[in-house]
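Q: 3D model of this:
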Amino acid sequence: MNPFHYVRAGATQEAVAQLARPGEHPARLIAGGTNLLDLMKIGAMSAELLIDINAAVPDALRDAGADGMVLGAAARNAVTAYDPGVKRRYPLLSAAILAGASPQIRNAASNAGNLLQRTRCYYFYDPATACNKRDPGSGCAARTGVNRQHAILGFSPSCIATHPSDMCVALAALEARVQVTGPAGDREIPFAEFHRLPGDRPELDTTLGPDEVITAIALPAMDQFAGHSAYLKVRDRLSYAFALVSVAAALALNEDGTIAQARLAVGGVAHRPWRVPAAEEAMVGQLPVEDTFAAAAESLLQGARGSGFNDFKIPLARRSVVRALQMAHEGTYDNTGAPRGQHP
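A: Alright, predicted model coming up:
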């Protein structure tokens, strides 16, 4: 038994106040609970108090026109993926969400919860093994263990875990901003600064304060990419598997066919979605051909290093980046892997 108390917060500030409740284990927020409850059952996470925020934070999706779009924190992943405005203006995000989890989980999982989900590292999920993320200072069993799913970029001696989200890879490419509120008021966190690299504090996944609540995700207007985007997810099986490597790619083209703008982010390779703006900038003005895309892949993956079982991820990531950019050039792809309106 893992006893805990449960309260429903009726407003955001009520949830913030509850987070400050003293106790041996921190209070935790719950919306869909698709990740948190599993971790509590196996003892990888604990809480004295669960704060239900479904009535406390927005669940609406708002099209802000030239200012982009705002996604409520409590909106479900499925609602977001199938929203007509998201599909029209941000098909890359829709495709990424639909590549993740299962329909049942997408129906329950919230947008904010997707950002805060924990790694699927085998050792994090096994309390009998050493894991600095679960138990700081205990060591990292993955470094010398079975590390096929693990990071090739941005890892540290303390942790080689990867972030599991598909949605977050697209949000990184789309330069989203995370809106949060806490005792000090409201603030926005650029998505590139929201997830942390492990360093020597791998137990901290994000820069969100312990007493802050996510209220929404703001997307800037990026309609120029709507016609040429693709989300490519490489995994061991087609159904309900986390990515070995995933790529969110989007292009805007000039009238002469050269690249006007590019966005590129990779998942499954680091403790956060991996984006290198310099790799995108180097494609500007170039023809959308394999050599251009291969150079972008090399720039994006500079410094990649395996830990044994995951060495194969480096060439796999290079090829995946090239293929995703080729798919984006061909046209916007939906979650079937076919250009919109061209199902196999």
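Q: When you work out contacts or count neighbours from here on, use the C-alpha atoms and nothing else.
A: OK.
Q: what about the helices in this structure?
A: Counting by DSSP state H, the chain forms helices over residues 12-19, 36-42, 77-82, 84-89, 91-98, 103-108, 111-116, 167-173, 191-194, 277-281, 290-300, 313-330, given from the N-terminal end onward.
Q: for comparison, sequence B:
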Amino acid sequence: MREFAYTRAHDVDSAVALVADNPGARYLGGGTNLVDLMKLGVERPDLLVDVTGLPLDEVTEDEAGGLLIGAQVRNSDLAAHPLVRHRYPMLSEAVLAGASGQLRNVATTGGNLVQRTRCGYFTDPSKPCNKRLPGSGCPAVEGLHHNHAILGASDHCVATHPSDLAVALAALDARVLVQDLAGPREVPLDDFYRPVGDRPDRELTVSDGALITGVLLPPPVAGRSGYRKVRERASYAFAVGSVAALLAVDAGRVGEVRIALGAVASHPWRARVAERSVHGGPATPAAFEAAAEAELDAARPLRDNAYKVPLMRNLIVAVLTELAGR
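A: You can find the predicted model right below:
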């Protein structure tokens, strides 16, 4: 690991100013991803700005009945919070499905959203990778890609986003609160991540020095929700596919419906096509399967990850059928 400078930020404004003045600076929250990448030589910051002391570690109800989650709220605290468990159980389930208890005790809400892909080519500086070194190529397209993207990828990058939390937040229509030199603003999670395109190294729509200060959830809507994750071992593993869903059924027909998919794209994938397909229709496995097929019609699997298409179809059907049965 190379030498780097370290400082603690005392308020949001000073943290943003420090990073804006130094292109080689990075914010340090839990460090569960950043420090690993520094050890590997993937991240090489000149300065770490520690934001763990900022007053961004609370979960509070806003005036509209939604929930404001501070960026420094630890994953374990978020999953166990009574308001989260009662009003947004899908979110609690998603957080508990990620990492280990030890990591959840350290990892933060803001850091979880901006963690980098676990693609083996990205994390190995001896290999080319367009996300790490633009223009060097994407060896995963023809190489090891069994857990890579089937939706929204490009010839320049087929990596997936590893977060469980972000998938649930996508289904909940969350908004990300950020601040940069221009001041604070809200960004819908749908607009927070860039499409892969030909610049996979540019992952976010916000400025490079922007600091996530929190996540805003709208008031809960009627319906049952859940999160289901498929992985290669029972615990402490990233998803090969996941579904976060909310479903309201009245007289056998689907009312409110939200579906988001994980481990299939470079960002949490909101399944808008499937939502439109089932909305207003019968709450039956056949209808859910047709919706899943419609969503996955856009899938472009690679040589070794075509299994994800039937996996995600079956997962969507299983989760929606379970929610409808409740």
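Q: Quick check: TM-score for this pair?
A: Structural agreement between the overlaid chains, expressed as a TM-score with TM-score structural alignment, normalised by the length of structure 2, amounts to 0.97; 326 aligned residues with a Cα RMSD of 1.2 Å.
Q: re the thing from before, which one of the helices of structure 1 lies closest to residue 222 of structure 1?
A: For the helices of structure 1, the distance to residue 222 of structure 1 is smallest for helix 84-89, at 7.3 Å, taking Cα to Cα.
Q: whereabouts in structure 2 does the closest one align?
A: The alignment of helix 84-89 of structure 1 onto structure 2 (TM-score structural alignment) covers residues 82-87.
Q: what about the counterpart of residue 195 of structure 2 in structure 1, distance to residue 156 of structure 1?
A: In structure 1, the residue paired with residue 195 of structure 2 is residue 197, using TM-score structural alignment. Relative to residue 156 of structure 1, residue 197 of structure 1 is positioned 8 Å away (Cα to Cα, to the nearest Å).
Q: Ok, residue 251 of structure 1 next?
A: For residue 251 of structure 1, the distance to residue 156 of structure 1 equals 32 Å [Cα to Cα].
Q: Please say which of these two ends up with more neighbours.
A: For the pair residue 251 of structure 1 and residue 156, the greater number of neighbours falls to residue 251 (29 against 17), based on other Cα atoms under 10 Å.
Q: what separates the residue lying closest to the more buried one once chain neighbours are set aside from residue 241 of structure 1, distance-wise?
A: In space, and not counting its chain neighbours, residue 251 of structure 1 is closest to residue 262: 4.6 Å by Cα to Cα, 6 or more residues apart in numbering. Counting by Cα to Cα, the gap from residue 262 of structure 1 to residue 241 of structure 1 is 28 Å.
Q: Compare neighbour counts for the two and give me the winner.
A: Set side by side, residue 262 of structure 1 and residue 241 show more neighbours around residue 262, with 22 against 16, by other Cα under 10 Å.
Q: what do we get in structure 2 for the more buried one?
A: Alignment of residue 262 of structure 1 against structure 2 is given by TM-score structural alignment, with residue 257 as its counterpart.
Q: How many neighbouring residues does the nearest residue to the match of residue 195 of structure 2 once chain neighbours are set aside have?
A: Spatial nearest neighbour of residue 197 of structure 1, excluding adjacent residues (Cα to Cα, 6+ apart): residue 271 at 5.5 Å. With neighbours defined by other Cα under 10 Å, the count for residue 271 of structure 1 comes to 29.
Q: Repeat that for residue 206 of structure 2.
A: For residue 206 of structure 2, the tally of surrounding residues (other Cα under 10 Å) stands at 18.
Q: Quick one: map it onto structure 1.
A: Taking TM-score structural alignment, residue 206 of structure 2 has residue 208 as its aligned residue in structure 1.
Q: What residues does that match make contact with?
A: residue 194 (Cα atoms under 8 Å, 6 or more residues apart in numbering).
Q: same thing with the one 3 residues further on?
A: Taking Cα under 8 Å, 6+ apart as the contact definition, residue 211 of structure 1 lies against 16-17, 19-20, 182-183.
Q: One more: residue 57 of structure 1?
A: Counting by Cα under 8 Å, 6+ apart, residue 57 of structure 1 makes contact with 11-12, 72-74, 214-215.
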